[in-house]
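In: Structure of the sequence below:
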Amino acid sequence: MITTARHAVLALAATSLLLAGCSGGGKSGDSGGAASTPSQATNVAPIPRGFVENDAPAGDPVQGGTLTYALGTEADSLDPATEFGAGSTGGSELAAIYDSLVRYDPATKKYEPQLAEKMEANKANTEWTVTLREGTKFTDGTPMDGEAVKYSVERYIAAGGGWSGFLDDALDTVTADGMKAVFKLSRPWADFPFMLAQAPGNIVSKTGVDQYGKEFVRNPVGAGPFKLEKWAPGEELVLAANPDYVNGKPYLDKLRFVPVTTPQALGDLMTTKGVDAAFLSAPQVMRPILEGNFGGYNEPMNTGSILLINNGIGGKPRPGEDVRVRQAIAYAIDTKVIDQRATGGTGLPGNDVFQAGSRWANGVGGIKPDTNKAKELLAQAKADGFDGKLVMVIPPTQPEASLTVQAMLNAVGFQIETAPAQTVQDLIRRVLVEGDFDISVYGWSVPDEPGEVFARYYDRIGRAGNPIGYKATDLGQLLLDFAATSDETEKKTIMGKLQETWNQQVPSVPLAQTPSMVAWQETVHGIKPSSQLILHFDKAWISK
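Out: Model (predicted):
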């Protein structure tokens, strides 16, 4: 097995926390085929899942123009091996420069070739062959073939890239055969192409790496539809069309990424047409966009808000190691009350892992609030020596939800000591780095895409050494079973079993889905969302 560094938990955490929050709604329809997610407030329209359409006719693609895309966080590296590459930060920039071998199509709910020509698996889903397009070249003129893919993936792993933990866990070898790269896995993984839609599928030029060395992070050489023209960190990243892109020169002349510091500023730039597109994660900002004549794509995130319970990390005994304490916490919490207090009833509360409207929703449901049951379980734990005290780290992103949780737990007999985190970075340090907490409201944002469902939950509760110290193997095995099958019905059945096991073990308590959206002006067409709301702009264009 290839030796790798540990999966970059911190990058995942930062992305999830950016997406954590409450949700709102609007009038726009859903063209992605999924049902709209209902809001709990009677006077608030539902949030559309999938594509949000406007009334502007598209017409035929037009050549030329610059598309400006605003995000709350900018990339700090243009090297896939050192930039995690989520949709909220870095991922779309990397996809523009390098393209990706594969993309996830939310309309078909399948992984489709992007830079690759095709991909094929054996019957056991243990070997995947990616065939590249003839004539594919990096922007330095060198050819992109199977050897280039092999080099790039192994370099990514050696550098400890963000998904290295999963490649280490699942990948035995990658070999080259002309225009083909063959990935042999250590276990069945029906959704393995998910990896190739992320940073590992952003293939770098070995010649470019050799030429620039450590400065490759600022001098990227890929085979994507755009190439670097200017990068002024904190100001803008400008990419120019690659005329030799294997899938044809892009319609756009330039692609411009700009960092914007606040969610409201992102919304204001959209409504005043100061930018062509924006990444939005605050519901109060999304609402005017959804009610206006904008296009976009919305992806409600499962467990986007969750009460993390320390199951036994941080170098000392934790109350959450006792399953009765975890169960008592779950029975004490009413997510609808939290939503009323925190969002005025406009959110998507629920303590099931996959709520109604999710691709993986099932009839099992989460634990129903029961204060008497909570008191009974807490009394049992106290009889065995638990003093009833819990240290609660309060995040800067969800203070109202945290204080409501505190009141509910106090009401059944817990004694909550609060420890406010001053910044998101401080929260990540306390919770994920040091394990210095008993409970904390957090963000574990996971979309419905099957590759992400497996990868994110397996990392957080399935693997040994997971960040909350959950030690039972039941959930991990169910997630491995989910990954192994390509049968949609079987996957959904497994997720029902996962919810049943979650209700028994209560590794943590889901609180709500949270929204995330990419919005674009009515003049913008052809943007293709992929995994983690990474965008592909190779066929994007702006009408005159």
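In: Could you use CA atoms for every contact and neighbour count after this?
Out: Fine.
In: Check the gap between residue 302 and residue 225 for me.
Out: 32 Å (C-alpha to C-alpha, to the nearest Å).
In: Which of those two has more residues huddled nearby?
Out: Neighbour totals were compared for residue 302 and residue 225, and residue 225 leads with 30 against 27 (other C-alpha atoms under 10 Å).
In: tell me the SS of residue 320?
Out: helix (DSSP: H, G, I helix; E, B strand; the rest coil).
In: For it, give its distance to residue 240.
Out: 52 Å.
In: Could you report the neighbour count for residue 191?
Out: 21.
In: Would you map the strands across the stretch 351-500 of the chain?
Out: 389-394, 415-420, 439-442 (DSSP state E, counting those that start in this stretch).
In: So what touches the second one?
Out: Looking back up the chat, that one is strand 415-420. 388, 389, 390, 391, 392, 393, 394, 395, 396, 406, 409, 410 (C-alpha atoms under 8 Å, 6 or more residues apart in numbering).
In: Residue 264: which of the strands of the stretch 351-500 of the chain is closest?
Out: strand 439-442 (21.7 Å; C-alpha to C-alpha).
In: Doesn't residue 56 lie inside a helix?
Out: No. Counting by three-state DSSP, residue 56 is not found in a helix; it is coil.
In: What count of nearby residues applies to it?
Out: 15.
In: which ones are touching it?
Out: Taking C-alpha under 8 Å, 6+ apart as the test, what residue 56 contacts is 522, 523.
In: Also residue 507?
Out: 308, 309, 311, 326, 461, 470.
In: With distance to residue 277 and neighbour count as extra columns, can I get those in a markdown table?
Out: Output for these, formatted as a markdown table (distance: C-alpha to C-alpha, whole Å; neighbours: other C-alpha atoms under 10 Å):
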| residue | distance to residue 277 | neighbour count |
| --- | --- | --- |
| 308 | 33 | 24 |
| 309 | 37 | 27 |
| 311 | 41 | 26 |
| 326 | 42 | 25 |
| 461 | 35 | 23 |
| 470 | 40 | 26 |
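In: Tell me if I'm right that residue 71 and residue 278 touch.
Out: Yes. Using C-alpha atoms under 8 Å, residue 71 is in contact with residue 278, at 5.9 Å.
In: Could you also give me the structure for this next sequence, so I can compare it with the first?
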Amino acid sequence: MRQLSLISRRVAAAAITLAVVSGAAACAGPQDSDSEDRAADSAEGKPAKGGTLTVLNSEPQSDFDPARLYTSGGGNVPSLVFRTLTTRNREDGQAGTEVVPDLATDTGRPNQDATEWTYTLKEGLKYEDGTPITSADIKYGIERSFAAELSGGAPFLRDWLIGGDAYQGPFKDSEGLASVVVPDARTIVFKLRKPQGDFPFLATQTSFAPVPKAKDTGTKYEERPVSSGPYKVVSNEGDGKRLILERNSHWSEKTDAERKAYPDRIDVRSGLDSAVINQRLSTGSGADASAVTTDTNLGPAELARVADDKELASRVGTGRFGYINYLAFNPKVKPFDDIKVRQAISYAINRTSVINAAGGSALAEPATTFLPEKKAFGHTPYDHFPAGKTGDPAKAKELLKEAGKENLKITLTHSTEQNRQTSPEVATAVQEALKKAGITVELEGLEPNAFNEARWSAANSPGFFLSRWGADWPSGAPFLAPIFDGRQIVKDGSNYNHAQLNDPAVNKEIDEISKLTDLDAAAVRWGALDKRIGAQALDVPLFHPVYKRLYGKNVKNIVISDWTGVLDISQVSVK
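Out: Below you'll find the model as predicted:
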């Protein structure tokens, strides 16, 4: 069994699963390369150091400060500059869901009940100016993430560390966090309120990046942060709209087994229209031949065109991130307080039409479980309300009759944003499926900000709405705890527990699993809990998104892990 504290070994690359769902497609994507194909590409043109990698993205790389970034996992750019105590294993597919050492010598050493975690830094770690990285710098970097001026980072440390809920950051409290202890320059100890077996996953987030106190410029630090990674920031225009990175000469690959750092220079250009990005990548003129995107998908029409071009099809990377799109119920709103109504809707759903509305089987895979279909999350197959590919309206009508709610009229709230996830198209597909079961659905479309405000409100949440959730790391904990732990219901803020479930047995099981540092054992328990909660029909899982993204013709060494689902730019070469 895998122990978190022993995952310092490299794991052999696993072929990323690239199969698309059959029988539910409105469009079919290009055939993807597997790891053997990538190995062949590498043999034809082995990765080499040098050149400039261009990153073409829609979203600006804003707030480029380790305290303000939520995680280094998403777009990958921050992890080129900010190293952390641990990081993700930079391998294809499932192997990429492993947490491995980064600045630390291992993934952490827990005490007996996992309420205390100790890390030792590697020797020879340096910043871009050649000064040594110390454990005090990591402590200070963590403390900065508590400052109101630098809000925006992950909330876990505030919840997990003893005293974290009251700490205001180093600008207001010079005493620092007593629960983060640095006995010497290479040792750091974290003291937690309760057991957290997932702590090594948390230590991958950018708040664990070292920051030298003497060079902290507060809210201006994002303009010129001090690098601990293979690249340093030489230019930051328009709050991340254009970011230029060049080599950090004091970074040593001897201390960093994960980042390959092949290119000499990385030019991040953001705020671009998605159609423009895909056009530039497909054409591949000039610098665009050595370009990638980490946030822009191919759409159905683009995929259809790519499928007819063998050369373009060979340059499509496919990824799957831990994400679920689902129908949410608020049982405090009638008629969704009746489990038979929720069950009827679960049976009536036509996942084929939903997936077609989401872009087709190349971009979405049907889901009947809340947890993603990945071992790391603890996925346990179940389908409590089997609707087949196109729904079971007869069973739905039967349940509604038993509930005395025939000819039911309800409202489905959704976003007006054209994102193919909580969009009007998906809402319409749900509406049409429920109509066959005798349920009349009125659609309520809200602009994105109003929609998010409504669905995250405990007091004013709609009774029935489209929602989605993604995990901060590949484990059942960040998937199930925020959504179903009753102690995480937020009355006056963003509440993610849509069903407002507060089941003592569920809460207790979450605590028990959180004590485990054995990932395999924890995963089995998370899967069992998902299945148990799923029987209550508190949501209707719809689909897991699939990412299809082009990369330039000169880009080599493609790695897409199941942790992020996007091309890992720390691995690619352009020569």
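In: Show me which of residue 320 and residue 240 of structure 1 is the more surrounded one.
Out: Using other C-alpha under 10 Å as the criterion, residue 320 of structure 1 and residue 240 rank with residue 320 on top: 26 against 20.
In: picking up where we left off before, anything in contact with each of residue 71 and residue 278 of structure 1?
Out: residue 266.
In: Looking at these two, which has the bigger crowd around it?
Out: Neighbour count, other C-alpha under 10 Å: between residue 71 of structure 1 and residue 278, residue 278 has more, with 27 against 23.
In: Show me what the more buried one lines up with in structure 2.
Out: Alignment note: residue 278 of structure 1 maps to residue 293 in structure 2; criterion TM-score structural alignment.
In: Its match and residue 34 of structure 2: what is the separation?
Out: Relative to residue 34 of structure 2, and taking C-alpha to C-alpha, residue 293 of structure 2 is found at 19 Å.
In: again with residue 246 of structure 2
Out: 31 Å.
In: before we move on, what about residue 560 of structure 2?
Out: Taking C-alpha to C-alpha, one finds residue 560 of structure 2 at 11 Å from residue 34 of structure 2.
In: Give me the common contacts of the two.
Out: residue 16.
In: So for these two, which sits in the more crowded spot?
Out: residue 560 (26 against 17).
In: Just list the residues touching the more buried one, thanks.
Out: Residue 560 of structure 2 neighbours (C-alpha under 8 Å, 6+ apart): 16, 91, 92, 93, 96, 317, 318, 319, 566, 567, 568.
In: Let's see if you can find the most crowded of the residues you listed.
Out: residue 318 (30 neighbours).
In: what's the average distance of the lengthiest helix in structure 2 to structure 1?
Out: Under DSSP state H, the helix in structure 2 containing the largest number of residues is helix 519-534. Taken over the aligned residues, the distance from helix 519-534 of structure 2 to structure 1 averages 3.2 Å (mean C-alpha distance after the TM-score superposition for structure 1).
In: average gap between whichever helix or strand comes after that helix and structure 1?
Out: Counting by DSSP states H and E, the next helix or strand C-terminal to helix 519-534 of structure 2 is strand 539-545. Following the fit onto structure 1, the mean deviation recorded for strand 539-545 of structure 2 is 0.9 Å by mean C-alpha distance after the TM-score superposition for structure 1.
In: how distant is strand 539-545 of structure 2 from the center of its chain?
Out: 16 Å (C-alpha atoms, centre = their mean, to the nearest Å).
In: now swap in stretch 373-380 of structure 2 and tell me
Out: 15 Å.
In: Report the inter-axis angle for the longest helix of structure 2 versus strand 539-545.
Out: Put simply, helix 519-534 of structure 2 runs at 130 degrees to strand 539-545, going by axes from the mean of the first three to the mean of the last three C-alpha atoms, to 10 degrees.
In: Check which residues of helix 519-534 of structure 2 are buried.
Out: 519-520, 522-531, 533-534 (16 or more other C-alpha atoms under 10 Å).
In: What helices and strands are in contact with that helix?
Out: helix 477-484, helix 504-514 (3 or more C-alpha pairs under 8 Å, 6 or more residues apart in numbering; DSSP states H and E).
In: ranking these by burial, who's on top?
Out: helix 477-484 (a mean of 21; mean count of other C-alpha atoms under 10 Å).
In: Relative to structure 1, what is the average displacement of it?
Out: Mean deviation for helix 477-484 of structure 2: 2.3 Å (mean C-alpha distance after the TM-score superposition for structure 1).
In: Residues touching that helix, excluding its own?
Out: 198, 371, 469-472, 488, 496-502, 506, 510, 514, 526, 530.
In: Which members of the residues you listed are positioned in helices?
Out: Per DSSP H, these map to helices at 506, 510, 514, 526, 530.
In: So which of the residues you listed is the closest to residue 352 of structure 2?
Out: residue 530 (23.4 Å).
In: That closest one touches residue 369, doesn't it?
Out: Yes. Shown here, residue 530 of structure 2 and residue 369 form a contact pair, counting by C-alpha under 8 Å, at 7.4 Å.
In: Now list whatever residues contact both of the two.
Out: Common neighbours of residue 530 of structure 2 and residue 369 (criterion: C-alpha under 8 Å, 6+ apart): residue 380.
In: can you map out the helices along the stretch 1-150 of structure 2?
Out: Taking DSSP state H, counting those that start in this stretch as the test, the helices found in the stretch 1-150 of structure 2 are 35-44, 78-81, 135-144.
In: Mean deviation, the shortest one versus structure 1?
Out: Spelled out, that is helix 78-81 of structure 2. Counting by mean C-alpha distance after the TM-score superposition for structure 1, helix 78-81 of structure 2 comes out at 1.8 Å.
In: This completes my enquiry, with thanks.
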